[in-house]
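K.L.:
need a 3D model of the following:
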Amino acid sequence: MTVKILALVGSLRAGSHNRQLAEAAAKHAPAGVEVEIFEGLGDVPFYNEDIDTDGSAPAAATALRTAAEQADALLLLSPEYNGTMSAVLNNAIDWLSRPFGAGALSGKPTAVIGTAFGQYGGVWAQDEARKSAGVAGASIVEDVKLSIPGSMTRFAELHPAEDAEVVEQVAEVVGKLATNTDA
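P.N.:
Next up is the predicted model:
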């Protein structure tokens, strides 16, 4: 049986290093584990309870919820914007937290990793993403962490999927996350 992990990337930038980190996770996932990168977070409108009604939620939000429901676990990849996670990642968590107590995140094993330009690799953003997802009902896998500092220089000419140290770390993260599922 294959463990399905849905990766949500908190950066919409085409050359995002967090996107590349998600690509590395997908490329180097251990045998029996599939990492799917969700496309379309930029199309999900800001959460608004007035538009989140039975049968008429926006298509992009419904697609996000469906993908999360079908996944065995979630891997959130967060850049650090002004000391916290990006609005796009927080918005995804907001949509996945509803309906309250029964959202797609409810009880779902979730890990947060990322890379950022600063010397700590975005740990504040990752801590905030763990907190938000946990409050939203996710089952945060606390021992699965990876913060890669200096993204702008480290990945200037080398994709994370080609960096041996990063490949090893990401494969370990994905493997540990997969062992926390019921799949």
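
K.L.:
hey, let's count contacts and neighbours off CA atoms from now on
P.N.:
Fine.

K.L.:
for Pro109, which residues are in contact?
P.N.:
Listed by CA atoms under 8 Å, 6 or more residues apart in numbering, the contact partners of Pro109 are 72-74, 138-141, 177, 180-181.

K.L.:
could you identify the buried members of those?
P.N.:
Among those, those scoring as buried are 72-74, 138-141, 177, 180-181 (criterion: 16 or more other CA atoms under 10 Å).

K.L.:
could you point out the longest helix of this structure?
P.N.:
Counting residues, the longest helix found in the chain (DSSP state H) is helix 164-179.

K.L.:
compare with the first, here's sequence two:
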Amino acid sequence: MSAEFKILAISGSLRADSHNTALLRAAQKHQPGGLDIEIYEGLREIPPYDQDLDTPQDRPAAVNDLRRRILEADGVLIATPEFNYSIPGTLKNALDWVSTDWTREEGLPLLRKPVAIAGAAPTNFGTVRAQLALRQVFVWTDSDVVVKPEVHLFRSYERFDEQGNLTDETSISLLQDLLGALKTKIEAAAR
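P.N.:
Below is the predicted model:
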């Protein structure tokens, strides 16, 4: 039996009925096996990035908690909408907090961390540019990003039922393939 890998899943949306958060719940339900997917619910608590406070002893508790969770996770899964052709500010802000180590003592949470990106949007093109922008951020953090498949759930209102369940079989299959690719990266990193 293979090991179970811990995945921290982060939604870039704060909305209660977010299709991106629903996409993460679908990842929990439809994962290919061997993954323990935990949905992070503290994004709203992360304050604006402040380099003056970006030390282990001065960081807000919510930031230290997110950094710890990413360090402890074997991989990260992000589902994001697109705001103004880019990443939602709350998500980018959280990534700014976890991309530093000014003391050079604690390590970089995202360094070589396997990461998978997906997204859902009500339009025909939303999430595409946000995912591209996220890929650029992860170049800087030197994260190990899953390149394919790309998971863009356009017209997302057609892919989820009224209870927020992902019902579109093609979308489920793409999500499973993405999670399988993330698991493969984690297994390779564990060798």
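
K.L.:
if we can go back for a sec, among the buried ones among the contacts of Pro109 of structure 1, which ones are in helices?
P.N.:
Going by DSSP H, the helices hold Leu177 from those.

K.L.:
make CSV out of the contacts of Pro109 of structure 1 and add distance to Thr84 of structure 1.
P.N.:
Formatted as CSV, the contacts of Pro109 of structure 1 follow (distance: CA to CA, whole Å):
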residue, distance to Thr84 of structure 1
Asp72, 26
Ala73, 23
Leu74, 19
Ala138, 19
Ser139, 20
Ile140, 18
Val141, 19
Leu177, 23
Asn180, 26
Thr181, 28
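
K.L.:
can you tell me the SS state at the residue most central in space within structure 1?
P.N.:
Closest residue to the average C-alpha location of structure 1: Leu76 at 1.5 Å, with CA atoms, centre = their mean. Assigned with DSSP: H, G, I helix; E, B strand; the rest coil, Leu76 of structure 1 falls in the strand class.

K.L.:
what sits against the corresponding residue of structure 2 for it?
P.N.:
Matched by TM-score structural alignment, Leu76 of structure 1 corresponds to Ile78 in structure 2. If you count contacts by CA under 8 Å, 6+ apart, Ile78 of structure 2 has them with 9-12, 115-119.

K.L.:
wait, doesn't Val33 of structure 1 sit right on Thr2?
P.N.:
Yes: look at Val33 of structure 1 against Thr2 with CA atoms under 8 Å: they come within range, at 5.4 Å.

K.L.:
so the two - more neighbours on which side?
P.N.:
The neighbour count for Val33 of structure 1 versus Thr2, taken as other CA atoms under 10 Å, is higher for Val33 (19 against 11).
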